[in-house]
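Trainee: Curious how this folds, go ahead:
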Amino acid sequence: MSAEPARQLLIVEDDDALASTLRRSFERRGWSVCRAIDVDTMHEQLRSHSPTHAVVDLKLANGCSGLACVQALHGHDAAMAIVVLTGYASIATAVEAIKLGARHYLAKPANTDDIEAAFARTEGETDVDMTNRTTSIKTLEWERIHETLAETDFNISETARRLGMHRRTLARKLEKQRVK
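Mentor: Take a look at the predicted model:
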């Protein structure tokens, strides 16, 4: 009888409280956990750790994009199960995350059960509920903003310029629509 391989998790999250909560919860479930706060510290962790799984926040401090982390992690180990966790959910960033190698994309708040379930998923589901709801102007605006954010690697100033709006207006819209 062979032992179950060690489950090693890398959490890429700049929010200390959330990262600490996730760490404790996963460690109680038998995971070995390390943490990075941005792309640079993630690369440092990869030099000394070999994670089998990763949870990556989409929007990290200093304008750092979690999408760059997903791409680097997938390049490091294509078999790594990567889940993107975000308070800024949009179709555009979800599509990009999956294209870059993420297994799943979850909107915050997500708990350890949600994340482990996402790690376990290897294929899409055909029985996801479809809505007959038409898309509102606000939703279309929100999607366009996030599509442009992804294109600019989450550079707020460049996104505002491309959308033809003032940077502060864009910042207010992002804070107002943030998924908590």
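Trainee: C-alpha only now, for contacts and for neighbours.
Mentor: OK.
Trainee: first vs last residue of stretch 25-40, how far apart are they?
Mentor: Start-to-end span of stretch 25-40 (C-alpha to C-alpha, to the nearest Å) is 25 Å.
Trainee: Tell me where this protein has strands.
Mentor: Along the chain, counting by DSSP state E, strands occupy 8-12, 32-36, 53-57, 81-86, 104-107.
Trainee: okay, the ones you listed in a markdown table with mean neighbour count and distance to residue 63 next?
Mentor: Shown next, in a markdown table, are the strands of the chain (neighbours: other C-alpha atoms under 10 Å; distance: least, C-alpha to C-alpha, whole Å):
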| stretch | mean neighbour count | distance to residue 63 |
| --- | --- | --- |
| strand 8-12 | 24 | 14 |
| strand 32-36 | 19 | 15 |
| strand 53-57 | 26 | 12 |
| strand 81-86 | 26 | 14 |
| strand 104-107 | 22 | 19 |
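Trainee: To compare against the first, here's the next sequence to fold:
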Amino acid sequence: MNELPILIVDDDTTFLRILEQSIKYHNLMVLTASSPEEAGQLMATQSFAYAILDLNLNGQSGLNLLQTLLSHYPDCKVLILTGYASVATAVEAMRIGAYDYLCKPASVKEILNALGLEESNLSESEEAACPSRNENIEQDSFNAMSVKRLEWEHIQKVLMEHDGNISLTAQALNMHRRTLQRKLQKRPVEK
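Mentor: From the prediction side, this is the model:
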């Protein structure tokens, strides 16, 4: 059992509560926060060896919290968990120091494995109840991305190049700012 608690930060309080209970079921200590401010208060009083951060925290970037967390605890293994994945944000998260990066939905098994935590308490029936999201995908097959997905990836890349500044990104993409904001509010399309 890990002696230090796992920090979980997600603005979706329902998801946060479910993930907290699921991880506690594996006899791991967990502390949660639903905002970067709450996470900062926890970091001021507690040490963390592991953290799970949502990429989008009420419009704020989880990458900023990642930097803050790693400045306090450089050995902390941080997993970025997001429903809005892109190659650009994954590369940036890893560049900053994230230990791993997973797309939602991810099973508890995948999350614990990504952090390198043992799942000794997971029975075969429980393991079968939360199968890997990749088990039905052939590893050797290659599926080209759709045009909409390619657009999403390009927008994310340009957004990262402009440090998240919407106006500069829109200008660089030769697009109206409101159009860019609408595109960013939509969930990314599947590959």
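Trainee: possible to save the strands of the first structure as TSV with distance to residue 96 of the first structure?
Mentor: Shown next, in TSV, are the strands of the first structure (distance: least, C-alpha to C-alpha, whole Å):
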stretch	distance to residue 96 of the first structure
strand 8-12	17
strand 32-36	21
strand 53-57	14
strand 81-86	11
strand 104-107	10
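Trainee: OK, contacts around the residue most central in space within the second structure?
Mentor: Centroid-nearest residue in the second structure, with C-alpha atoms, centre = their mean: residue 81, separated by 1.9 Å. Counting by C-alpha atoms under 8 Å, 6 or more residues apart in numbering, residue 81 of the second structure touches 52-55, 101-104.
Trainee: any idea how far residue 133 of the first structure is from the alignment partner in the first structure of it?
Mentor: The equivalent of residue 81 of the second structure in the first structure is residue 85 (alignment by TM-score structural alignment). Noted for residue 85 of the first structure: a distance of 25 Å to residue 133 of the first structure, by C-alpha to C-alpha.
Trainee: So what's the residue count around residue 178 of the second structure?
Mentor: Number of residues near residue 178 of the second structure (other C-alpha atoms under 10 Å) recorded here: 12.
Trainee: Help me confirm that residue 112 of the first structure comes into contact with residue 28.
Mentor: No - between residue 112 of the first structure and residue 28 there is no contact under C-alpha atoms under 8 Å: 10.6 Å.
Trainee: Looking at the two now, which is surrounded by more residues?
Mentor: Comparing residue 112 of the first structure with residue 28 by other C-alpha under 10 Å, the one with more neighbours is residue 112, at 14 against 10.
Trainee: Would you mind measuring from the counterpart of the more buried one in the second structure to residue 145 of the second structure?
Mentor: Aligned counterpart of residue 112 of the first structure in the second structure: residue 108 (TM-score structural alignment). Residue 108 of the second structure sits at a distance of 27 Å from residue 145 of the second structure (criterion: C-alpha to C-alpha).
Trainee: and the closest residue to residue 78 of the first structure other than its chain neighbours, how many neighbours does it have?
Mentor: What sits nearest to residue 78 of the first structure in space, not counting adjacent residues and going by C-alpha to C-alpha, 6 or more residues apart in numbering, is residue 101, at 7.5 Å. Applying other C-alpha under 10 Å, we find 22 residues neighbouring residue 101 of the first structure.
Trainee: May I ask you to confirm that residue 101 of the first structure is in contact with residue 76?
Mentor: No - counting by C-alpha under 8 Å, residue 101 of the first structure stays clear of residue 76, with 10.9 Å between them.
Trainee: Show me which helix runs longest in the second structure.
Mentor: helix 147-161 (DSSP state H).
Trainee: From the contact counts, what lies against it?
Mentor: Judged by 3 or more C-alpha pairs under 8 Å, 6 or more residues apart in numbering; DSSP states H and E, helix 147-161 of the second structure is in contact with helix 87-96, helix 166-172.
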